[in-house]
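**Student:** build me a model:
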Amino acid sequence: MFAIAITLLVIEIEVPEGGTNLLGQLLDLWPNYVGYVLSFALIGQVWLNHHAMFQRLKSLDHWTMICNLALLLNVAFLPFPTAVLAQALRTGEGTTVAAVFYGLVMVIGGIFFNAVWWSARRGGHLKEDTTPVEIGAITRRFALGPLLYGVATALGLINAWLSIATYIILIGFFMMENRPHRTRERPRSRQSRGKIS
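**Tutor:** This next block holds a predicted model:
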C-alpha cells in the first residue's frame, strides 16, 4: 500500500507539452516537485515507524487490523492533498487553505497511527521481550505526532511556507530511530556472589 501511494504521487506530476520551451515548462513544475518530495518523505516516515511497530507485535486482532486499515486509508488519500498543495503553490492562490488541509491529513494520519499502537498494546499483542521502558518511550514518541503536526498545521494560518518547513523538520525528526537502550543488570562482584543472604 505504501508503494502504491508513492507511485500515485508521481502520477500527479504533469508531463510538459514539450516544444522549444521545455526547460521552462519543467521549471514551472517546481510546486509539484516540492509536493512530491514532501509526501514521499512523509510516507517513508510512516512506513519506517509502521515497520518498527509491527516488529514488536507477536499477533494481531480484528480491531487492530481495522485501525491499521484506517491508517492505510489516510496514506492512500495523501496524493490528493499533495496535488492541492502543489496547485496552490503554482497559482499563489489558496496557499493557506492548502497548507492547513495538508496538515489536517497528517494529523488524522497520526491519530490513526496511534490507534494501531494503542490497540495492539491494550490487546496484549506485544512480544514478551518488549520492556516497559520501550513501551513508554514508543507511546510518548507516537503521541507527539498528532500534537506537533497540529502545531505545524496552525502555523499554516500564518504562512504556508512556514508550515511546510515545519512539516519537513518533523518528518525528519520522526524518521530518526529512537529505540531506548535496554538496561542490563550489572554483574555482581565476587564478594557479593559469595555471600548468602
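
**Student:** only C-alpha atoms for contact and neighbour calcs from this point on.
**Tutor:** Will do.

**Student:** how much space separates the one residue sitting closest to the centre of the chain from residue 112?
**Tutor:** Centroid-nearest residue in the chain, with C-alpha atoms, centre = their mean: residue 46, separated by 3.6 Å. Applying C-alpha to C-alpha, to the nearest Å, the value for residue 46 to residue 112 is 11 Å.

**Student:** want to put them side by side, so please do this one too:
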Amino acid sequence: MSEDVRDPARVVAISDGVIAIAATLLVLEIRPPADTEHLLHGLLALWPSYLAYAVTFMLVGQVWANHHVMFDHIRHADRMILFLNTVLLMDIAFLPFAASVLADAFRDGHGERTAVVMHGLVFFLAAALFNLIWWHARHHLLSNNINPAGVRAIGRRFQLALLWLGTATILGGLLPVLGVAVFAAFIAFYWLPISGELGFTGPRRTA
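**Tutor:** Got it, this is the predicted structure:
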C-alpha cells in the first residue's frame, strides 16, 4: 500500500468516536428545572429541548448510518478523503451547539428563524460533504463489492439529501415550524434502505 493510500477502517473508527461524542453531548444541553416545587410544569416547559434533542439525534444517527454505507465500499482512504472527512467531523462536532441554540430560540420565542436556518445549514454542509466524498471515491477508490447501479443509487440518495435539507432550511427561514416538520419528514424517509447499498457478488464495472 502506498504512503498516500490508507486503510479506511481507521477513518471509520475515529468518525464513529466523534459522532458518538456529539450525540452524547446533545442530552447534556437539556438541563433539569431549578424549581422542583413545580417539577412537572418545569419538565413540560422543556419541550423545545426535547424536540431539538430528538430531531438532532436522529439526524446524527442518519449521518452515522450513511457514513458506514459509504465506507463499506471505499477500499482506500487517500489524503483527499482524510481532508473531507475531517471537515465533516468538524461540522458534526458543532451540532450540540446548534441544537442548544434551536431549543433556546423556541423556548424564548425569539430568533426561531435564525436558529432553524443555522441548524439546517450545519446538516446541509454535512450533506454537501457526503456528496463530495462519494464523488471522489466513486472515481478513484471504490472496492469491487458494488456495481454501477448501486453506486448511482447511493449517489442519488446523497444528492436528494442535499436538495431536501436545503429546502427545509429555506422553509425554516420563512416559517420555523414548517422547516422543523420537513426535517422530521427527512428523518422518516432516510432510514429506508438504499437499493444496492449492500453490494453484490461479482466484479465491479466502472461507474
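
**Student:** map the residue nearest to the centre of the first structure across to the second structure for me.
**Tutor:** Matched across to the second structure, residue 46 of the first structure falls on residue 63, judged by TM-score structural alignment.

**Student:** what about its match, which SS state?
**Tutor:** helix (DSSP: H, G, I helix; E, B strand; the rest coil).

**Student:** quick one: contacts for it?
**Tutor:** With contacts taken as C-alpha atoms under 8 Å, 6 or more residues apart in numbering, residue 63 of the second structure has no neighbouring residues.

**Student:** count of residues packed around the residue lying closest to residue 8 of the first structure once chain neighbours are set aside?
**Tutor:** Among residues not flanking residue 8 of the first structure along the chain, residue 79 sits closest, at 6.4 Å (C-alpha to C-alpha, 6 or more residues apart in numbering). Look at residue 79 of the first structure: counted by other C-alpha atoms under 10 Å, it has 24 neighbours.

**Student:** hmm, residue 79 of the first structure is touching residue 9, no?
**Tutor:** Yes - contact criterion C-alpha atoms under 8 Å: residue 79 of the first structure and residue 9 qualify, at 5.3 Å.

**Student:** what do the two both touch?
**Tutor:** Common neighbours of residue 79 of the first structure and residue 9 (C-alpha under 8 Å, 6+ apart) are residue 39.

**Student:** give me the element the counterpart of residue 85 of the second structure in the first structure is part of.
**Tutor:** In the first structure, the residue equivalent to residue 85 of the second structure is residue 68, according to TM-score structural alignment. Here residue 68 of the first structure sits within helix 62-77, counting by DSSP states H and E.

**Student:** for that helix, packing partners?
**Tutor:** helix 2-11, helix 95-122 (3 or more C-alpha pairs under 8 Å, 6 or more residues apart in numbering; DSSP states H and E).

**Student:** what about it, how far off from the second structure?
**Tutor:** After superposition onto the second structure, helix 62-77 of the first structure sits on average 0.8 Å from its aligned residues (mean C-alpha distance after the TM-score superposition for the first structure).
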